[in-house]
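Asker: starting from these lines, generate the structure:
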Amino acid sequence: MSSAAPKVSTLPPEHRERLMAFAEDVHFESGHRLFEEQQHADRFWIVKTGAVTLDAKVPGRGSPVIETLRHGELVGLSWLFPPYLCQSGAEAMTPVRAYEFDAPAVRSMCRSDAEFGVSVTFWVGAILAHRLHVTRVRLLDLYAPHGSGILA
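Answerer: Predicted structure coming up:
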């Protein structure tokens, strides 16, 4: 499997500090749905403790788990890119403590401070590229015919 997605600690310290100024502590019980596909993305989270699963609806196949996110990982990517609609679902696999962020407020800061905005956009973009790869591999693992050579 590929390397882990970049965590918030990869942001330059001054940008991480600025982002964390928006953070609010939240707690989710196991089984709580943070968001569903096509839901408006007005919040995002960074996991402090516990685990959050990302799932994707596959017609006729249910919603397989694509990835499990843990400490320091970003939950929610669609908040940064129009039309701000979630592209997956997310559920607390265990009790979760997280930092929650108001997406419109962070987007506003990204627009008003170009250096901060570029830093956050590159961080989220790197995570997006990682998740796209993980999703592709997971769906091929689940649904490609065995021995089809699709990953060759």
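Asker: for the rest of this, base every contact and every neighbour count on C-alpha atoms.
Answerer: Noted.
Asker: pull the distance from the biggest helix by length in the chain to the chain's centre.
Answerer: Determined from DSSP state H, the single longest helix within the chain is helix 114-143. Remark: helix 114-143 is offset 8 Å from the chain centroid, using CA atoms, centre = their mean, to the nearest Å.
Asker: same deal with stretch 17-24?
Answerer: The answer for stretch 17-24 is 17 Å, by CA atoms, centre = their mean.
Asker: any buried residues in it, and which?
Answerer: For stretch 17-24, the neighbour count (16 or more other CA atoms under 10 Å) marks 19, 23 as buried.
Asker: now stretch 39-57
Answerer: For stretch 39-57, the neighbour count (16+ other CA under 10 Å) marks 41-56 as buried.
Asker: tell me the contacts of the nearest residue to residue 91 once chain neighbours are set aside?
Answerer: Closest residue to residue 91 apart from its sequence neighbours, by CA to CA, 6 or more residues apart in numbering: residue 33 at 4.3 Å. By CA atoms under 8 Å, 6 or more residues apart in numbering, the contact set of residue 33 is 89-92.
Asker: and this one, please, so the two structures can be compared:
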Amino acid sequence: MTTASDLLAAHPFLVDMPEQHLLRLSYWCRRAVFQPGTRLFNEGSKADRFWLIREGEVRLDARADDDGDIIVETVGAGRVLGWSWMFPPYRWRFGATAMSSVLAIECDATGIRGLCDADADLGYDLTRRMTCVVIDRLQSTRMRLLCAAQATTPDQP
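Answerer: Predicted coordinates:
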């Protein structure tokens, strides 16, 4: 039988994390399945969990006044869904909807923040990994912004 710590160790986000950290994290994690169209969270709501995506895709979106939601990014297998849980005020910056059947590891944010506070080594390791997720999202957003700006800028002679 595959244990929670085995599932965590197999996810690219946690590759090479020390086994004792994986065991402590596993207490706060569980398997999750989402059907296509399931709304995982809404922009501005409480960020009390995050997910390690094992299979499937989740769409991140942002509110755009009366124009509906704008798709910001798609998060798929091997990636992390959610970083807002780690930084005050612990509110989602985007919304998220399953685009296909999704298998994930759902992690309890409050419990894991407590682990990070109690164990500086684990806290540093997880913060370093989550910072890479945030940087990746910012870089992706930057590239989309540059592409959009080029598409709307008239050609210069």
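Asker: hang on, the earlier thing: what helices or strands is the longest helix of structure 1 leaning on?
Answerer: Packing partners of helix 114-143 of structure 1 (3 or more CA pairs under 8 Å, 6 or more residues apart in numbering; DSSP states H and E): helix 13-20, strand 65-69, helix 103-112.
Asker: mind redoing it with 10 Å?
Answerer: With contacts defined as 3 or more CA pairs under 10 Å, 6 or more residues apart in numbering; DSSP states H and E, helix 114-143 of structure 1 has these neighbours: helix 13-20, strand 52-55, strand 65-69, strand 74-75, helix 103-112.
Asker: closest to residue 140 of structure 1 out of those?
Answerer: strand 65-69 (10.9 Å; CA to CA).
Asker: could you give the residue range in structure 2 aligned to that closest one?
Answerer: Strand 65-69 of structure 1 corresponds to residues 71-75 in structure 2, going by TM-score structural alignment.
Asker: for the spatially most central residue of structure 2, which non-adjacent residue is spatially closest?
Answerer: In structure 2, the C-alpha nearest the mean C-alpha coordinate belongs to residue 81, at 1.9 Å (CA atoms, centre = their mean). Once flanking residues are discounted, residue 81 of structure 2 sits nearest to residue 51: 5.1 Å by CA to CA, 6+ apart.
Asker: correct me if wrong: residue 35 of structure 1 contacts residue 41.
Answerer: Yes - the pair residue 35 of structure 1 / residue 41 is scored as a contact, 8.1 Å apart, by CA atoms under 10 Å.
Asker: can you pull the residues that touch both of those two?
Answerer: 76, 86-87 (CA atoms under 10 Å, 6 or more residues apart in numbering).
Asker: most surrounded residue in those residues?
Answerer: The residue in these with the most neighbours, by other CA atoms under 10 Å, is residue 76 (25 neighbours).
Asker: name the residues that touch the match of strand 65-69 of structure 1?
Answerer: 53, 56-63, 81-82, 94-99, 137, 140-141, 144.
Asker: before we move on, the earlier item: now for the residue nearest to residue 91 of structure 1: what does it line up with in structure 2?
Answerer: With TM-score structural alignment as the criterion, residue 33 of structure 1 matches residue 39.
Asker: state the distance from its match to residue 86 of structure 2.
Answerer: Using CA to CA, to the nearest Å, residue 39 of structure 2 is found at 21 Å from residue 86 of structure 2.
Asker: check residue 10 of structure 2 too.
Answerer: Distance from residue 10 of structure 2 to residue 86 of structure 2, by CA to CA: 22 Å.
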